[in-house]
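> could you work out the structure for the sequence below:
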Amino acid sequence: MTTVTTNPFLAKSLDSAARSLDIPPGKYQEAVERYTAVANWLDAPGTTLKPHAPAVTVQGSFRLGTVIRPVVHGKEADYDIDLVCRLDAPGPSMTPRRLKHLVGDRLKESGNYSRMLDKEGRRCWTLNYAEADGVGFHMDVLPSAPGTQTTLLAAEIRGVPTIFASHAIEVSERRAEEQYIWLPGGSNPEGYALWFESVNREAMLREAPLQRRMLYESNRTVFASIQSVPDALIRTPLQRAVQVLKRHRDVRFAGHPLETEKPISIIITTLAATAYRGEADVAAALAGILERIEDFATSGIILHDGDRWVIPNPVNPGENFADRWNDAGSKRAEAFFKWVAWARQDIAVAEADASETGTRTKVAESLGVSAGASSGTSKSGTPVLVHTDTVPSVAGTSHCRPPLWPVNLTHRVDVSGSVRRSMYSAKALWPLTDRPVPKNYAIRFEASTSVSPPYDVKWQVVNTGAEATNAGPGQLRGGFDDGENTNGRVRWEGTAFRGTHWIEAFVIKNGVCVARSGHVHVKVR
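Alright, predicted model coming up:
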């Protein structure tokens, strides 16, 4: 089943914003020329590499068609290009160190590449290109060798089709100054790209004819004919969705305390492709992808066994993309699900706007772009347009009444909230988080408790700020209200006043308050 959206302007606004993040056709051609030159240099006759039959392929977001300008420290950064240099005839004496330095030494033999070469990375050699137009590239070259028969068999035993598993490679990893190992489990970027393309194939066939013609008409100085427009510049709803999600992540975590824990691109790309159901536009694709990610317990695209999170690599199931979520003290899982809620909120707010201009503006704000920007035009180092939700902090609360019952806290009660478009709406737009909720929405609160029935849940709502104060008698609230449903566990409230407010649940059993949730703050902008 595919997802549909109700705002006719949303898909167009998202697609336009994604185009502004994409690499322009002219800059794409420059990138192709750059990495083709590197490939030719590595494979030149008469060199130390030539006997090893180096095969250079482009991988990563350039290969997948999901490339965007990265955001680093709140500024537009250079494009990243990933190359894999596979030595197809490494020989029995090949060690991880020798593999790494065969490629690095060949790059250093070029005067140009030697000047552009960064210090040795853990797995890659990085070339830094500074372009005259201020939009540069970082090119990561990954030395590799063919995967072993053991690696291939392990992938096939786990159900990976041979067409994907056969592209596995061995990768050198530098652990210390002179300590190199073969990366445990190897890697398979080519197999991953083929898997992604298999998910994307039907949409690509549907989108390619019209997009190829449009790209040719607007870039006649770049392409000689319609047929010369490469598939790499066609964008399906899945590819646009991945671009939007990656950019949204970069913008929403810019300067956030969890910025270093933000979701990595391979997780976003894998989950998006796994959750995609062939939706015909980017708005529907995003809505469906985020809904299935959030409902991972049902969709099964994220595995959670006790305290362990697993997002398997689809072409190497022994590799867990979420492995670092399980590190002691890690907040990566928290950051991921917080971001999913933010993304759902921003899309829902844009969808709720009835005008084309309003929809376009809200989408642009959430992605840190200008509403009328064209693709890839801003120079590296340009500050990103990060939209901040400023809400007054908690104001005076002298109107908050103390509990009406004796208090003996022997149990727990937790409160969750989901934002709705209106009171008693069946559809949850996004879960309540620490991000502000727009005015004139509704929130459904629900209490879950360890107290055994029978009991009653009472709710205390405390509004603060100038708007609630000026609204008239009683609008600051502060008393106690009954809930709905069994035992009063549900409470509905509207978001009428700008400011920071709170709600708290009290569980009453035999006339005694045996559990209270503490303040659940709600910011309204």
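> contacts, neighbours, all on C-alpha from now
Fine.
> how much space between T260 and S330?
Counting by C-alpha to C-alpha, to the nearest Å, the separation of T260 from S330 is 10 Å.
> can you give me the distance of A275 to P189?
Separation of A275 from P189 (C-alpha to C-alpha): 20 Å.
> the structure of the following sequence is requested for comparison with the preceding one:
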Amino acid sequence: MKRKSRKDHFVRALMIREPATFRPQRRAYTRLSARFFHLVDAIAQAHEPTPTQLAALERSYNSTGDFLSECPEFSGLLVQVHSHGSRRLGTIVRPRDGSREGFDIDLIARLAPSARYKYGGDQGPALLLDHLHRALSRYARAHGLRLHRWERCATLEYAEGMCADIAPVIDAPLLSGPHGDTHGLIPDRELRLFNSTNPRGYAKRFDLAAAISPNFPTAEIIAKAMDSARRADVAPLPDAEEVFDRLLCRLVQLLKLHRNVAFGSVKEQDLAPTSVFLTTLAAMAYAVEAPMPHASPLELLLDIVERMPLQFERRRLPGGAEEWVLPNPSAPTDNLAESMNDPLRQGAFFAWHGRLLEDIKRILDAIENHEGLDVLLKAVKIAFGSRGFTAVQQMEMGRQESSRRAGRTILLASSAVIPVNVAARPHTFFGA
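Sure, this is the predicted structure:
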């Protein structure tokens, strides 16, 4: 009988329509939290752009913005070109397309409110997109770049595999609603209309959620224990304050990286949940859970992940189908779950969510039960792919070598004072 693969089980689970009921056993151990977040840091950093790559991204889109500001198509109308999405939020990771080393960024070409007069009527959205494409075509030819045209934006392929999605947005402030001053309109060629959007308002909402301080009643004990773990293990572990400050951003990166591995490269029928859907669910769940008392950062993270499927509305439609609704609080009529309104995608989300919890549990078991580096690396590779595997492997090998050097130094220093017999302590990689 042919043994079914993990992928087969995942495909069969696509028809699951309820949130996963699996609930990993709670671990309030501070040391386990420190180790887990150290591991997450290593994995996330391996998928982040280097300072050199970030500088190249900044130069590229600043150059593009300067060019657009001087184009006759937008004479006197272009206010600003700015980044949004993961680059702005601090949650950027490598793209799902593993064939290139570059990163993707999202840019907004902001136009003044007066642009609504130039691009009004049924043909206005298409005309605005035509003007953007015409201007960017000249830029692409001048710099030897490739340009792709879409229904709501255009994509420039810069050097070294970097890509920028550039969308035009007309400022359209609202008199009411949160962050209404940054509200705008984005064109849709196919629908021949402008949709409500607010990328700057969305970023502000995310920042407000991320700024909420987690409620750890034993925070002082946690910090001391984590500092103790850092000293005991020689190799640097994340400082407690650093873990708390960037917890939401790291969680979003964790979700996106796991999604990328679970769904693989982009296919013709892509069932993966969108980044904005996952980011919004994580931010909303964090805003609810962070003020509540939690014994450790790890317990908080698990509660946030488990709460995510409860953060959007599921409306039953005639015939048994569902419509998912996740309103953008800064942009009326913008449903951030709109792309999820397909039965296969909805089933895939719940299947992925269950797999995420299982994979986290497998990693925690390997850490807590001292199952060895090979077991831990296998669990990391299943959850976060080859790059995550390599990052943790290099980190652990470096920690082992640092521990050996420190052990030799301590032994030599001790023997210079008084002869002692020191029994070698067996290495448990992640400690008790």
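> give me the neighbour count for the equivalent of L281 of the second structure over in the first structure.
Using TM-score structural alignment, the partner of L281 of the second structure in the first structure is L271. Residues near L271 of the first structure, counting by other C-alpha atoms under 10 Å, number 20.
> what of E241 of the second structure?
Look at E241 of the second structure: counted by other C-alpha under 10 Å, it has 12 neighbours.
> what helix or strand does it sit in?
For E241 of the second structure, the host element (DSSP states H and E) is helix 240-245.
> buried set for that helix?
A240, V243, F244 (16 or more other C-alpha atoms under 10 Å).
> point out the other helices and strands that that helix packs with.
Under the contact criterion of 3 or more C-alpha pairs under 8 Å, 6 or more residues apart in numbering; DSSP states H and E, helix 240-245 of the second structure touches helix 219-232.
> re earlier: quick check: closest non-adjacent residue to the match of L281 of the second structure.
Excluding its sequence neighbours, the residue lying closest to L271 of the first structure (C-alpha to C-alpha, 6 or more residues apart in numbering) is I301, at 6.8 Å.
> OK, contacts around that neighbour?
I301 of the first structure sits next to L271, T274, A275, R292, I293, I311 when contact means C-alpha atoms under 8 Å, 6 or more residues apart in numbering.
> can you rerun that using 10 Å?
Residues near I301 of the first structure by C-alpha atoms under 10 Å, 6 or more residues apart in numbering: T270, L271, A272, T274, A275, R292, I293, E294, D295, V310, I311, P312.
> buried subset of those as a ChimeraX selection?
The ChimeraX command for the buried members of the contacts of I301 of the first structure (criterion: 16+ other C-alpha under 10 Å) is given here:
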select :270,271,272,274,275,292,293,294,310,311,312
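> which of the contacts of I301 of the first structure fall in helices?
T270, L271, A272, T274, A275, R292, I293, E294 (DSSP state H).
> tell me which of the residues you listed is nearest to S16 of the first structure?
Taking C-alpha to C-alpha as the measure, S16 of the first structure sits nearest to A272 out of these, at 19.6 Å.
> what is the helix or strand harbouring A287 of the second structure packed up against?
Assigned by DSSP H and E, A287 of the second structure belongs to helix 275-289. If contacts are counted by 3 or more C-alpha pairs under 10 Å, 6 or more residues apart in numbering; DSSP states H and E, helix 275-289 of the second structure sits against helix 86-89, helix 199-210, helix 247-263, helix 297-307.
> what about 6 Å?
If contacts are counted by 3 or more C-alpha pairs under 6 Å, 6 or more residues apart in numbering; DSSP states H and E, helix 275-289 of the second structure sits against helix 297-307.
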